[in-house]
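**Student:** Got a predicted structure plus its sequence, pasted below:
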Amino acid sequence: MARGKQPAKAHRAPKVRRAVVTYTVADFESAFWPDEQPVDNAVVMTMGALHAGHAALIRAARKQVGPEGRVAVTVFVNPLQFGAGEDLERYPRSLDEDVQLAEEAGADVVFAPTADEVYPNGEPQVRLAAGPMGERFEGATRPGHFDGVLTVVAKLLHITDPDFAFFGEKDAQQLAIVQRMTADLDFDVEIVGVPTIREEDGLALSSRNRYLSEEDRAHALALSKALFAGRDAAAQGPKAVREAAAAVLDTAEGVTLDYLALIDPHDFVEAADDFQGEAVLAVAATVGSTRLIDNVRLICR
């Protein structure tokens, strides 16, 4: 049943700030809601291998809910969003380090369930469908990926029951689709995007960066350089944005381009040449054996 945003939920505040690690839904609920004091709560959903980008999400969540609020971090490598031949088995897993980073950034509870805990009836026979928004760009390259993302996000929203959920703008299409899901299906949560965190040389932080060799990493800088060149041309309109970014990638070494697209962030379709307003310039490419994505937000005039 559809429902409007309700007043502050009568959830319960943590007794301590040190992060508690939980592996089951029952243990999570016990650790996250130890008493009846009403407070705001937030969740940051991750697949682990946490880095400074995730820390920024957790800090943003802590700032939003305040010192008396609750922040949960989920660590779950979701098999539903990996396709055949993708890196599910080799995806980095480092729970001890993840817990330390989450705690230092302000988390109260880390929820690190197994696949059997999240999907107790086995592989779900009923899943959420991302629809047309999930069939473009990343969805075209990775069919079914966003169906898997939405299915696990919906389940984790039910389990953690947050007032706010924080997602990185680096995964721009994921952010847009999650925002649309919660709006279209009347989830009682505010989805908050947090800007991409970058290395000093411009490389967007990603858990997959650890796969890059030193040479690959140098080649990967072409992605952010292309995006920045496109952003610098935004005052001249969409055509100039695309041309400036493409010029950088055309001469890049060690980069196999998947797509470069200027996108309307509201429905994630390609922006027309006369488009004006906020847009997302997104790129996906393989560097060495690692597929990377990145984007910048800009204003087309």
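**Tutor:** Noted; the coordinates are in hand.
**Student:** Going by C-alpha atoms from here, please, whenever you check contacts or count neighbours.
**Tutor:** OK.
**Student:** how many other residues sit next to residue 64?
**Tutor:** Neighbours of residue 64 under the rule other C-alpha atoms under 10 Å: 17.
**Student:** looking at this, it is in a helix?
**Tutor:** Yes - assessed by DSSP: H, G, I helix; E, B strand; the rest coil, residue 64 belongs to a helix.
**Student:** let's bring in a second model and compare:
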Amino acid sequence: MLTYTSIRELRERLREWREANPKGKVGFVPTMGFLHEGHASLIERSRGENGLTVVSVFVNPLQFGPNEDFERYPRDPERDAAICGRAGADLLFAPDVREMYPKKTITKVLVEQLTDRLCGASRPGHFDGVGTVVSKLFHIVQPDRAYFGLKDAQQVAVIERMAEDLNLPVEIVPCPTVREPDGLALSSRNVYLTAEQREQAVVLNEALGKAEEWLAEPGIDAAGLRERIVAYIGRAPLAVIDYVEVLTYPDLQPPDSVAALHIGRGSRIIVALAVKFGGTRLIDNRIFG
């Protein structure tokens, strides 16, 4: 695996590879580092589907609000490189902030409507930063396929729509959420949890499992389902709910009927959660249908 910190040098290496492999496909896994097995699964899938796999590690300041954890966001570049190498990455792109943003950014990529709810409502400006940095990375790498975990399903929906609306020549590949043995979704922020918080955090996956059972009940509507999920999460004393939403997917709108909630009726439903344990905010979701 080769590591690059310069946009110019990475582009030159990609140009050379494409000239030598004119029919080869480039897979891309953008990350914010502090990698775990969830990221490794994306890299491994790209490795199996493409001739060259590029991984980026960049903690993007544009997607953090003024009171969020940019400075304390966990970083471990040596461990990240080791995980990328074991998973089969060919190129690692690890720029610093000055390389990605040499001047104050006055051009941004904004995706409307899909960002009005969920984390977009809880973290104003977050998806402006996501859209901008992912657009930049797509232009730098010019991948044929890009791989994203569905743990952040809203992010996947936003990036899919951005690529569609802007006619970007990249296939967005959503990949299943990878979980701990007890069901907690893998996240770089899990390291912040105390032992007691970690024990109680499994309530998120448990609530999503109950949601699947409740969705099978005749006549269940979004409001009733949400009320049951909130009550279930409330069984964990340390859990502070940011949001619990039941929406259509990928357009992220309230379902227009009880029938729309029934699995197999033509539209997909997402149950999405954001819950804080102390100062750590965890997200999770499940998509049905």
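**Tutor:** Now that the structure is in, tell me what you want to look at. What you see is a predicted model, and the numbers here were worked out from it, not measured in a lab.
**Student:** so the helix or strand where residue 140 of structure 2 lies corresponds to what in structure 1?
**Tutor:** If you go by DSSP states H and E, residue 140 of structure 2 is part of helix 126-141. Mapped onto structure 1 using TM-score structural alignment, helix 126-141 of structure 2 covers residues 145-160.
**Student:** on average, how far is that stretch from the matching bit in structure 2?
**Tutor:** Stretch 145-160 of structure 1, aligned to structure 2 and superposed, deviates on average by 0.3 Å (mean C-alpha distance after the TM-score superposition for structure 1).
**Student:** Contacts for that stretch next, please.
**Tutor:** Contacts of stretch 145-160 of structure 1 with the rest of the structure, by C-alpha atoms under 8 Å, 6 or more residues apart in numbering, involve 25, 29, 43, 45, 72, 78-83, 118, 127-130, 134, 139, 174, 178, 181.
**Student:** give me that answer again for 7 Å
**Tutor:** Stretch 145-160 of structure 1 is contacted by residues 80, 81, 82, 127, 128, 129, 130, 134, 139, 178 when judged by C-alpha atoms under 7 Å, 6 or more residues apart in numbering.
**Student:** aligned partner of residue 97 of structure 2 in structure 1?
**Tutor:** In structure 1, residue 97 of structure 2 lands on residue 115 (TM-score structural alignment).
**Student:** Can you show me the strands along structure 1?
**Tutor:** 20-22, 41-46, 70-75, 109-111, 164-168, 190-194, 255-264, 269-270, 277-287, 290-300 (DSSP state E).
**Student:** Most tightly packed of the ones you listed?
**Tutor:** strand 70-75 (a mean of 28; mean count of other C-alpha atoms under 10 Å).
**Student:** which residue numbers in structure 2 go with it?
**Tutor:** Under TM-score structural alignment, the match for strand 70-75 of structure 1 in structure 2 covers residues 52-57.
**Student:** List the contacts of the matching stretch.
**Tutor:** 25-33, 46-47, 89-94.
**Student:** Equivalent analysis for stretch 163-183 of structure 2, please.
**Tutor:** 38, 143-151, 156, 160, 185-186, 202, 205.
**Student:** redo that, cut-off 8 Å
**Tutor:** 37-38, 42, 142-151, 156, 159-160, 185-186, 202, 205-206.
**Student:** Alignment lookup: residue 133 of structure 1 to structure 2.
**Tutor:** Under the alignment (TM-score structural alignment), residue 133 of structure 1 pairs with residue 114 in structure 2.
**Student:** Likewise for residue 85 of structure 1?
**Tutor:** Residue 85 of structure 1 maps onto residue 67 in structure 2, by TM-score structural alignment.
**Student:** okay, now its match: neighbour count?
**Tutor:** Residue 67 of structure 2: 6 neighbours (other C-alpha under 10 Å).
**Student:** Same check on residue 170 of structure 1?
**Tutor:** Residue 170 of structure 1 has 24 nearby residues by other C-alpha under 10 Å.
**Student:** Would you mind finding the match for it in structure 2?
**Tutor:** Using TM-score structural alignment, the partner of residue 170 of structure 1 in structure 2 is residue 151.
**Student:** Enumerate every residue touching that match.
**Tutor:** Here residue 151 of structure 2 is in contact with 176, 177, 185, 283, 284, 285 (criterion: C-alpha under 8 Å, 6+ apart).
**Student:** Relative to residue 242 of structure 2, which of these is nearest.
**Tutor:** Using C-alpha to C-alpha, residue 283 comes nearest to residue 242 of structure 2 of the contacts of residue 151 of structure 2, at 9.4 Å.
**Student:** quick one, what contacts that closest one?
**Tutor:** 151, 152, 272, 273, 274, 275.
**Student:** now it: how far from residue 253 of structure 2?
**Tutor:** According to C-alpha to C-alpha, to the nearest Å, residue 283 of structure 2 and residue 253 of structure 2 sit 18 Å apart.
**Student:** Much appreciated, bye for now.
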